[in-house]
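1. this is the structure alone, sequence omitted:
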């Protein structure tokens, strides 16, 4: 039986604690934590009367807008290559289901990939991430992992990349992505490139995409949940190659979609069409949001580094992935020997909610955790707007107070 998604489970658990009057620092859930701007809300209001079923793949208007969105990023795309869905998670599932072969994942990787493979009865081949970044299997280890899986009777057929990454908040290098695509082509793998965080790179640079190196066999999934904080609106879309292989995969994905979700809600398709045309207000809002993500994620990272944990600097989105290995001896004296125990102590003793590395397929004995920073922006719409507009959001009392809560907890934990 498949377990409740770890990210959703911790969010629900913390919400219950808060409803009971507990003050819990919520660092466990990857929600972008920002309000809906008026220009997006107006697009939804104007489409509220669209209550009819539409095409499974999405409206022509929305698909044309998505195609243009990809074209402006250097990837020539036509509307016929696009499919919309209620969230990119549904599209990831459909792609994994439509493609033959076992799933190759980075370890650690986002919690739902392996769970979706399990629902489909697909074996998973896990390959450790390189030291420099997450989201991808180490290129130096991938080929041997493929050969070992084949020797055991497996059939590795799908390589899933997350660029930028959840859980580590890092961005794989162009060279590493290119090398992974070379190996994928050599062994006839299909590539799924989860690029949901691609618009949140802190430097403003473009994130590398497998579609630049193996376009003919790469499916790109993305959506509006992270860049525009529209997670609850569930707007996802995918691009497939325009060739015989891509056409067949798209037809299979459409077949799955028609029996599972029918189509993305029509009002949300209108929102997608507006947003993906990228008026200046959309671009400016994403830039401002990304600056906030970068500022707060780096401040939280500083708190973990200050107590002796190791942590890659966040490069995109709103995650960090600290490792308490340097202070293991201290934590073991307090009975903390695994990532599950680390997360439990932080929540139960210090009211700090994080997800254990084990939830992402990491070594359970490693003292690593995924820390999401985006719910520190405030608990009300007024506070979140203030965070977004502040010259120095770290000085706002609710963010400063959260950092002080975390600082005190970590200092006591490692003392």
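-> Sure, I can see it. The structure displayed is predicted, hence computed values, not measured ones.
2. CA only for contacts and neighbour counts going forward, please
-> OK.
3. packing partners of the host helix or strand of residue 332?
-> Under the criterion of DSSP states H and E, residue 332 resides in helix 328-333. Judged by 3 or more CA pairs under 8 Å, 6 or more residues apart in numbering; DSSP states H and E, the packing partners of helix 328-333 are helix 397-414.
4. what about the helices in the stretch 151-300 of the chain?
-> 174-186, 244-260, 266-276, 280-306 (DSSP state H, counting those that start in this stretch).
5. hold the first one in mind and look at this next one:
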């Protein structure tokens, strides 16, 4: 066990140290403000305060972990040993920066509470982030920092047997629309037909009726292929089905359609199933509660995970709603148009409520790569190289790679050519040496 001496044990300190030491490095950690208890401890130990007590591992603390609420934080980003850092320390410190304060800043999404420019859907964008502006969005910097801290511990305590973690994957399958043509109902089918004819989309008109008359498989119905891949993987995929009411933003199949319900049930036999929260449920807990109950009635077990439509996260309100409804995991944290680590990590972490200064039970599973962002790469080789580079970043710190694909990503449409192979690269990465 690592014992940390600090002059003031705050909720922020407990939260951050447990994330880096316990969740990332798998090293149990405890805290003390007693010098006697610190001296008596005969295993891993360090001090996190303003001045070292002696010759122990010491990291000079930044004031961020001793404050409450929001404040203006001055940040200057520097380069060091292949990564970036901020909150520099001094020559007495075992590391040239306070990795714990910097990690808390990123994990708590401190910057998303500060004034910023939102996009047309009211989302915090990658280009507004500290990571994007300073060129470290595509590095899991918190995990990298944690392993640099581990190196310091190993030098000071060479006889200690440090646990070894294993790289893992958590594939996300997002299902905003289960079928492109089928199960839409008479009015929507007629409307789609008229739209095809008015826009002279004769190829789509022809395809629509081949599907409706059973001569061709619906292009979005790729579930058989995905489940076959699931059967060969030891890692459980998680599917998020949209079951909210039809609206301008949400256009999935009506949840009263028996075939749609049957699809969700059959997927739940092999993979985990979560709720894709509809756009209007994001800010209305009553609608969210209704959707949660509907999903639980379909899958016949308590809903554990959700993901927001349009990857919209309004902090802290939307996470508080999930906590109130006892939803345990969120898979929304990530960017739609950029690949990278929105919270600076490839390890799941608990949501810290900055307003109440408490660690909540909501586990945030941030995604690092989404199919739409890969579309920006023009050639298949570029897509493949970008994906592999990201996988390697996560592998280097034994993290969990969390990519996000949609059911239609695996269709035969030209736009998504090669994405089945990209998905296979993700799955195979879990078994590579």
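-> Arrived safely. This structure is a prediction, so every number in the text was calculated from the model and none was measured.
6. can you calculate the TM-score here?
-> The TM-score (TM-score structural alignment, normalised by the length of the first structure) is 0.29; 203 aligned residues with a CA RMSD of 7.2 Å.
7. what residues sit buried inside the helix holding residue 332 of the first structure?
-> Neighbour counts over helix 328-333 of the first structure (16 or more other CA atoms under 10 Å) mark 328, 331 as buried.
8. check which helices and strands the helix or strand that that helix is followed by sits against.
-> The element immediately downstream of helix 328-333 of the first structure (helix or strand, assigned by DSSP H and E) is helix 339-350. Secondary-structure packing of helix 339-350 of the first structure (3+ CA pairs under 8 Å, 6+ apart): strand 352-353, strand 355-356, strand 369-372.
9. got the angle between helix 339-350 of the first structure and helix 397-414?
-> 120 degrees (axes from the mean of the first three to the mean of the last three CA atoms, to 10 degrees).
10. Serialize the helices and strands packed on helix 339-350 of the first structure to JSON lines and add fields for mean neighbour count and distance to residue 221 of the first structure.
-> Listed next are these as JSON lines, based on neighbours: other CA atoms under 10 Å; distance: least, CA to CA, whole Å:
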{"stretch": "strand 352-353", "mean neighbour count": "24", "distance to residue 221 of the first structure": "29"}
{"stretch": "strand 355-356", "mean neighbour count": "26", "distance to residue 221 of the first structure": "24"}
{"stretch": "strand 369-372", "mean neighbour count": "28", "distance to residue 221 of the first structure": "22"}
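11. residue 193 of the first structure: which of those is closest?
-> strand 369-372 (21.1 Å; CA to CA).
12. packing partners for that closest one?
-> Packed next to strand 369-372 of the first structure, using 3+ CA pairs under 8 Å, 6+ apart, are strand 319-320, helix 339-350, strand 355-356.
13. with distance to residue 175 of the first structure added, can I get these in a markdown table?
-> Shown next, in a markdown table, are those (distance: least, CA to CA, whole Å):
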| stretch | distance to residue 175 of the first structure |
| --- | --- |
| strand 319-320 | 23 |
| helix 339-350 | 31 |
| strand 355-356 | 30 |
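14. what's around residue 347 of the first structure, how many residues?
-> Residues near residue 347 of the first structure, counting by other CA atoms under 10 Å, number 18.
15. nearest residue to it in space, ignoring adjacent ones along the chain?
-> Nearest residue to residue 347 of the first structure in three dimensions, chain neighbours excluded: residue 353, at 5.0 Å (CA to CA, 6 or more residues apart in numbering).
16. surely the one you found touches residue 15?
-> No - with contact defined as CA atoms under 8 Å, residue 353 of the first structure does not count as touching residue 15 (10.8 Å).
17. and the helices and strands packed on helix 339-350 of the first structure: which comes nearest residue 119 of the first structure?
-> The nearest among these, by CA to CA, is strand 355-356 at 22.1 Å.
18. mind listing residues that contact that closest one?
-> Strand 355-356 of the first structure has contacts (CA atoms under 8 Å, 6 or more residues apart in numbering) with 6-7, 10, 28, 339-340, 342-343, 368-371.
19. same thing with stretch 143-152 of the first structure?
-> For stretch 143-152 of the first structure, contacts defined as CA under 8 Å, 6+ apart pick out 125, 127, 155-156, 183.
20. now, the residues you listed that are in strands?
-> 125, 127, 156 (DSSP state E).
21. is it correct that the second one is in contact with residue 140?
-> No - the pair residue 127 of the first structure and residue 140 fails to qualify as a contact (CA under 8 Å) at a distance of 10.0 Å.
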